[in-house]
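Asks: quick check, what structure comes out for this input:
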Amino acid sequence: MDVIDLARWQFGITTVVHYFFVPFTISMAFLVAIMQTKWMRSGDERWLKLTKFFGKLLLVNLAVGVVTGLVQEFQFGLNWSDFSRFVGDIFGAPLAMEALLAFYLESVFVGVWIFGWGRIPPKIHLATIWVTACATLLSAYFILAANSFMQNPVGYEINEEAGRAELTDIWAVLTNKVALITFPHTIMAALMVGGAVVAAVAMWHLVKGRRDPSLAEPGATSDAGPFRNALRIGAVAVLLGGVGTAITGDIQGKIMTEVQPMKMAAAEALYETEEPAPFSLFTVGTLDGSEALYSIEIPQLLSFLSTGSFDGEVQGINDIQEEYEELYGPGDYSPNIPVTYWTFRFMVGAGGLAAAIAAWLLWSTRRGRVPTSRWALRVTAVLPVLPLAANTFGWIFTEMGRQPWLVFGLMPTASGITPGSTAGSVLATLSVFTVLYAGLTWLWIWLLVKHARPGLPDVSAEARWGRRSGDDGVAHGGDDGADGDGDGGRAGVDGQPDEEDRPLTFAY
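Replies: As a prediction, the model looks like this:
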């Protein structure tokens, strides 16, 4: 492989691995916030236990995810300095907003949430996790706005003397039609990841509790109620995320056809323009994807996905290639057809299967039922892998389908490489980063399993703190035995009696 291929492999490996953590963080932050809100509204300690339990998984993911994200900053300088120079004026604004606003809010408020248990009023503490969750959305939006400029450049002018794109309209960049639809599509897909993890962990504990007599009375577990609630919340998140992803994906496909028709044609390996155009569910073809040997097709579906009409015309790769040669000069303007064709189908297939499993989980847990068979556990154990794979394949399709452009219509990929880079230097950093990311991925999985394996935590101190605060509308101190220890509400947040019978204050 030459230096360009190695640099692309390096960027692809590190970006895909880093993206494992992004949808997990976005979705889990909201699910934990919902669990804590339900505790605040109901006073039911089961929700507090779930908040603390899944909050640990959120924090593990945040910690390792930040480390993997740091490497992304180095790659641009190492391998893609000409690309950085070309788009730096455009990318600077949204990425600065992401760092100074979104990431700052996320890091500060998650810290307050971690260390604020028992130290700040519960409603303010609840607000911190919601701010953290919303900050993850802001962060995602600003980054997607920058990425969308690569798919559909807007709000810029070319400085011929400097040889770079310069920002003329930040509002156009932030309201890029690609960003406006990619954002909800990405968030819905992210929701599926967190929901799948919650459902799978809950199912594991339910089955373990039913099969281990030392953990519970026959036919029940002490944590069965909370984990059944978690299972259903996770399944609802996966199902809603799946429906949302399908709806937004349909809109995204039509916008993609408008701004990047070659990508849509490559998604179907459609070489000749057709009206109407079928969509193939499965195809066996030549290695370069230029000819189909066997295919299972749904008539007119690609026309609907591309244009909104079952009779719409979809341009083929050959016709688009001719247009691009007239616009940009001689060259091959089609991406890797087998990669785009199959990643598109793996994305849809994995996401659809995850949604189907989630629907089955909701059906099997209706009216208090709890599926506890080994078969149910095995099916649910696969669940987290499916939306994570769908997210990964979706990003591979998005970025590979843009090739041979770094910035569509403005900068070919070959023009963005760092001058003077050699295959040896890129191979060296590729090897180091691959080993580093493999180790971080193993550490991430090990930490998640370590913290997910134990049962629900003891939350007596936090529960007492919530009751004593006087601002959550639940039981308060002063009601004898309200917190289960018969102290008449005199125990402080550390379990020791207060100096006097007075409402708990937070002067720390």
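Asks: can we go C-alpha only for contacts and neighbour counts from here?
Replies: Will do.
Asks: which stretches in the stretch 201-350 of the chain count as strands?
Replies: Remark: strands assigned in the stretch 201-350 of the chain by DSSP state E, counting those that start in this stretch are 279-285, 292-298.
Asks: got TSV for those, with distance to Ser309 too?
Replies: Shown next, in TSV, are the strands of the stretch 201-350 of the chain (distance: least, Cα to Cα, whole Å):
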stretch	distance to Ser309
strand 279-285	13
strand 292-298	14
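Asks: quick one, which of those is nearest to Leu174?
Replies: Closest to Leu174 of the strands of the stretch 201-350 of the chain, according to Cα to Cα: strand 279-285, at 32.7 Å.
Asks: run this one through as well so I can compare:
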Amino acid sequence: MDTEILARIQFAFTIAFHYIYPPLSIGLGLILVIMEGMYLKTGNKLYEQMTRFWIKIFALIFGIGVATGIIMEFEFGTNWATYSKYVGDIFGSALAAEGIFAFALESGFLGILLFGWNRVGPKVHFFSTIMVFLGSLFSAVWIVVANSWQQTPAGFHIVGEGLHARAEITDFWAMVFNPSSVDRLTHAWIGAFLAGAFLVISVNAYYILKKKHLEIAKPAFKIALVVATFFSLAQLFTGSKSADGVAKNQPAKLAAMEGHYDSSAVADMYLFGWVNNKTQTTTGVKIPGGLSFLIHNDFKTPVTGLNAFKTEDRPTQVNAIFQVYHIMIAIGIGLILLTLYSCWQWKRGKLFDTKWLLMVLVWSVLLPQIGNQVGWFTAEMGRQPWVVYGLLRTSDALSKSVSANQVIFSLILFTVVYTTLFVLFIYLLNKKIQHGPYYEDVKEHIEEGSKRDNPLLSREED
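Replies: I've put the predicted structure just below:
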């Protein structure tokens, strides 16, 4: 296996592991704002203890996320030196903005969020919760902007030639609002909101099945379900908008996502299937002309296929791109159906009596995570063979001095360290979940007025 493939595998592994945590912290940040806002509005201690519990889990996720994110910056220099030099002026400004305006805001107020309950007033603490949430959102802004520039470069010019070439910003805001950044950012934000919401749903569905902490578990479950339902529906629209952008700006990627080879022909939309890149055929269950309709609102309008591009300028792993893209779509539709059915059961007053549904919801925490991962794989694999679309090839971006053996060694080392971190994370997360969301010495205060002050417990049967 050559150095380029190994370096790509290493970066894919490290970023995939890191990407477990930022979406959870963003999504949990939103949930924390809602929970603590309910506490300020009602004065009900139930919401305070609910917020305190999830802040502890947020802190655990935030810590692991920071630790795993630092590694990637070193990989840019060790494995991708040519790439780092080429995009340094672009990424430097975006990552500096992320550090100054996002991470500093988030980490600065994190101390008040964690330790300020008995040291500052309720409104000040709530303000810190909002700031931490906004910091996580802004952090996502600059990371997505930097990555989106690789997909759809704008606001720059090239200085130098050959190995000395580099991109310099000519218009900062054109770089920030490049053709794909807004669509990709909203799509990523909503994926994060779903990851956080389904974590809360999963844990509280477990409590309800075990008949533990019901005074807190049921309203927390309902808060998360409302968030999950709204954003699962919203994701349908942002996904469609993002696909329109891919069709316009990266037609080769879109063709790979749907296994469409004919250079200019009506394109079908597959529900699922298999792509044979050698014979350039795709088989499966499809909607005839569906992709043409999705892009042009006409079932008979041709769509640019992979054969319209030179072999060296188009993705080679077409079936892999096809599969991960369709997994993402299937998960998105599944989350919509799951949340809508859960809401229907809530309306009927049978939400917490349907054990099979609660069991499904316990494991549903995996779905947004898988969806986020395969969505990222779709975007990055579909951009190949370019690391900066149309400008810098992945094969040219590799460090000239790094060897395959060096990459293998560091990959093995990262695998050991990340596996250890993941086991530690699961152990600590499980320990906090088993402990529960409140202590016994405040249980009586929570029970005493929970139904009086809590609008989410209006149904006796729930």
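Asks: next one: the most centrally placed residue in the first structure from Lys123 of the first structure, what distance?
Replies: Among the residues of the first structure, the one closest to the centroid is Pro23, at 1.5 Å (Cα atoms, centre = their mean). Distance from Pro23 of the first structure to Lys123 of the first structure, counting by Cα to Cα, to the nearest Å: 26 Å.
Asks: can you check Arg345 of the first structure too?
Replies: Counting by Cα to Cα - Arg345 of the first structure and Lys123 of the first structure are separated by 45 Å.
Asks: let me see the ranges of the strands in the first structure.
Replies: Secondary structure of the first structure (DSSP state E): strands located at 156-159, 164-167, 279-285, 292-298, 405-407, 411-412.
Asks: among these, which is nearest Gly455 of the first structure?
Replies: Short answer: strand 279-285, nearest of those by Cα to Cα, at 42.8 Å.
Asks: got the angle for the closest one vs strand 292-298?
Replies: 160 degrees (axes from the mean of the first three to the mean of the last three Cα atoms, to 10 degrees).
Asks: which residues sit against strand 279-285 of the first structure?
Replies: Applying Cα atoms under 8 Å, 6 or more residues apart in numbering, the external contacts of strand 279-285 of the first structure come out as 268, 291-302, 345.
Asks: wait, which of the residues you listed is closest to Arg46 of the first structure?
Replies: Checking the contacts of strand 279-285 of the first structure one by one against Arg46 of the first structure (Cα to Cα), the nearest turns out to be Arg345, at 40.0 Å.
Asks: just to revisit the earlier point, Phe433 of the first structure: which of the strands of the first structure is closest?
Replies: Comparing the strands of the first structure by Cα to Cα, strand 405-407 comes nearest, at 21.9 Å.
Asks: counterpart of Met175 of the second structure in the first structure?
Replies: With TM-score structural alignment as the matching criterion, the partner of Met175 of the second structure in the first structure is Val173.
Asks: does its match touch Phe149 like I think?
Replies: Yes. Under the criterion of Cα atoms under 8 Å, Val173 of the first structure makes contact with Phe149 at 6.8 Å.
Asks: Arg345 and Lys123 of the first structure: which is more packed in?
Replies: Neighbour totals were compared for Arg345 of the first structure and Lys123, and Arg345 leads with 20 against 14 (other Cα atoms under 10 Å).
Asks: no more questions from me, cheers.
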